[in-house]
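Student: The amino acid sequence is not available; the structure is as follows:
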């Protein structure tokens, strides 16, 4: 992957300045101090006046260096130093103008609304007092010139205040966008966690279906093989063969489901069973002792019904698998009628069998999670499921309708 081109030097400098505001402000303050010393307007002044000027300049530049770290204290110090400087020198200097303009800008970027109004009002009032009442700030006594100079000074201060307000607005907008991006990232992480929980719940249902089906088949074959061992050894061998095959298939299926939880598993997932696997499933339960009669309608070669999505096919397969496992578990080797009717946009599955005569084992709950899981699967597709005893025929019936949207 090619490396991105390096950022231009101005861009890197701006990024560095944003990350180190105090160092940046101190650097600017040092530059202003050097310019103040270089532009000292009274080269023939006494040593005392020069020392006072340097002290005032150093104090003003130090306050400017802390304008973002400590904005309100630094502006209070600047107000006092600027008043002393204008009163002592009787005129505006380069440093006093710089301090007034930077203070106007910084008040709008760093202070709260009340502080912004207070500092701006103090700057405008101080400028008016200095221009109108300090004799040598304007080199004329004409009132019109002084008023024009005052208006020019106010305009300049308000312009820098406007620049600070724009800067503050841009910074707040960037902060808002960053917060919005953070919220979106948090929401995305939550959605991923919820998706992982849904996947784990799906895997739990899959494992329940697989294990319930396999264990019922194994138990039925083991019981049949035990009874047939003395009279028909070949049937006992066939039962053991079925037990081994079902156990291996179940083991592979469980490993496949658990492998989904491993991020470092490089093996591709096996395709989920669907409608094409219904006949082998029925044959497997026939070998376990159920007398299953499968009646299919609407899925012949001449039918125009559209193939259902893979999720619908898997749901139908799991419904039939769970139903046959329940029949074998609760009713034993009885006759079962399985109906599968396909129409455009829906599949109806029905299972009917005589009521069970197999008593529950010790510690076995009469109602497990099988029907609950079946209802959840059907509900995911907006379908319906009915299960219970039919009083007219005295049989247990399960009927489910699984719809889907056709393209």
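Tutor: Thanks, I have the structure now. Predicted model only: the values in this text are computed from it and were never measured.
Student: alpha carbons only for contacts and neighbour counts from here, please
Tutor: Fine.
Student: ranges for the helices of the stretch 301-407 of the chain?
Tutor: Along the stretch 301-407 of the chain, counting by DSSP state H, counting those that start in this stretch, helices occupy 310-330, 370-380.
Student: Helix 310-330 and the last one, what's the angle between them?
Tutor: In this case it means helix 370-380. Calculated by axes from the mean of the first three to the mean of the last three C-alpha atoms, to 10 degrees, helix 370-380 forms an angle of 160 degrees with helix 310-330.
Student: got another, please set it beside the one above:
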């Protein structure tokens, strides 16, 4: 059902103008033809019927813009019409004004007016029965109810249907808005996840390529240049293979090819990751070591859930990449252990300070990605300079829960 909207204040709706004009013309025609409902009462002149008709027509003009004011005009006009002969057109316009007062009036008026019509109907019927004890009083009571109660309660029913339709429409709009917000959040979340994966897959190889390319350009040593070019080629091939795998997963998550690595890295691949960092960082005076202190009898026999394992792997991968870019010569230590509460802790300690030779630029996106991964799992993360046994070090430490938040969902 279409909701009815009041016209601008002081400007009657065109339909109301048609109703008022039609009712006025019809009433004048009935008066000219002497088609009254009865004789005038209390010695009043019959011409006053036209006054009641005109006032009711004015009330009809205000039925939508000022419904309560229209009803205030129509009630005495109806009383005057009944006392001066009763024109059907006036009675019909009154019922429409009463209906409009309930439909377009305030919520309080819509609640009270129907109750008042019941009281008026009962009171008028009882009064008439007391003054004129005749069986026809029942018909008079029914006629009064048709003029008062019927339009008022019809307005209540119509208003309830209108409000229900508006509520349903608002609920549908809210549902559509929430669905759009969920879709937008899902897209943003997926884009952030893809950005983290893309950065973690490619940054390590590109950093090694940048460092060794700079070394090959600045070091005038054929053997060192050949070694740098070998590292560059190895990282280029591996980076290209990982990019192809990622693109394949994006196009078809269920597609697999026989010789491609698993889609989700595990902690079993950390040794290979450290070995690759060893080869890439040899020219920069960096050594790499892995200390896996996880308890064999820990949660899940030392094998955390897939989201936790992937986050730990990516943290180590990004930390090793940052060490290749910025760490001073020395040892980079990767340590995994189980905290007393069963959480998996990952710590990467690298020398902090100025380093000679070429270094790759950094953007800070790696630290942001690591923080996002840990936040999604409900863990703790810290990164920054710290004191160590050999002087100042850069420490990256993460505590990952035994069960990832994503898995719980």
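Tutor: Ah, there it is. Everything quoted here is computed from the prediction, not taken from an experiment.
Student: Give me the TM-score for this pair.
Tutor: Overall, the chain-to-chain superposition scores 0.62 on the TM-score scale (TM-score structural alignment, normalised by the length of structure 1); 372 aligned residues with a C-alpha RMSD of 5.8 Å.
Student: picking that back up, let me have the helices of the stretch 301-407 of structure 1 in CSV, adding distance to residue 241 of structure 1 and mean neighbour count as columns.
Tutor: Conversion of these to CSV gives the following (distance: least, C-alpha to C-alpha, whole Å; neighbours: other C-alpha atoms under 10 Å):
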stretch, distance to residue 241 of structure 1, mean neighbour count
helix 310-330, 19, 21
helix 370-380, 27, 18
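Student: Go through those and name the closest to residue 353 of structure 1.
Tutor: Nearest to residue 353 of structure 1, of all those, is helix 310-330, at 7.2 Å by C-alpha to C-alpha.
Student: how big's the offset between the closest one and structure 2?
Tutor: Helix 310-330 of structure 1: mean distance to aligned residues in structure 2 after superposition is 1.5 Å, counting by mean C-alpha distance after the TM-score superposition for structure 1.
Student: Which other helices and strands does that helix contact?
Tutor: helix 143-228, helix 278-288, strand 346-354, helix 370-380, strand 395-403 (3 or more C-alpha pairs under 8 Å, 6 or more residues apart in numbering; DSSP states H and E).
Student: Taking helix 310-330 as reference, get the angle to the following helix or strand past the second one.
Tutor: Per DSSP states H and E, the first helix or strand lying C-terminal to helix 278-288 of structure 1 is strand 291-297. Relative orientation of strand 291-297 of structure 1 and helix 310-330, computed by the same axes, to 10 degrees: 150 degrees.
Student: Contacts for strand 291-297 of structure 1, please.
Tutor: Among residues not part of strand 291-297 of structure 1, those counted as contacts by C-alpha atoms under 8 Å, 6 or more residues apart in numbering are 282, 285-286, 333-342.
Student: Now which of those residues would you call buried?
Tutor: When those are checked for burial by 16 or more other C-alpha atoms under 10 Å, the buried set is 282, 285, 286, 333, 334, 335, 336, 337, 338, 339, 340, 342.
Student: and of those, the nearest to residue 27 of structure 1?
Tutor: Closest to residue 27 of structure 1, out of all of those and judged by C-alpha to C-alpha, is residue 342, at 80.1 Å.
Student: The closest one reaches residue 303, doesn't it?
Tutor: No. Because the distance of 9.4 Å does not satisfy C-alpha atoms under 8 Å, residue 342 of structure 1 is recorded as not touching residue 303.
Student: hmm, back to that, compare the helices and strands packed on helix 310-330 of structure 1 and give me the one nearest residue 123 of structure 1.
Tutor: helix 143-228 (7.9 Å).
Student: so how far is that closest one off the chain centroid?
Tutor: Average the C-alpha atoms of helix 143-228 of structure 1, do the same for its chain, and the two points are 3 Å apart (C-alpha atoms, centre = their mean, to the nearest Å).
Student: Run the angle between it and helix 310-330 for me.
Tutor: Relative orientation of helix 143-228 of structure 1 versus helix 310-330 (the same axes, to 10 degrees): 40 degrees.
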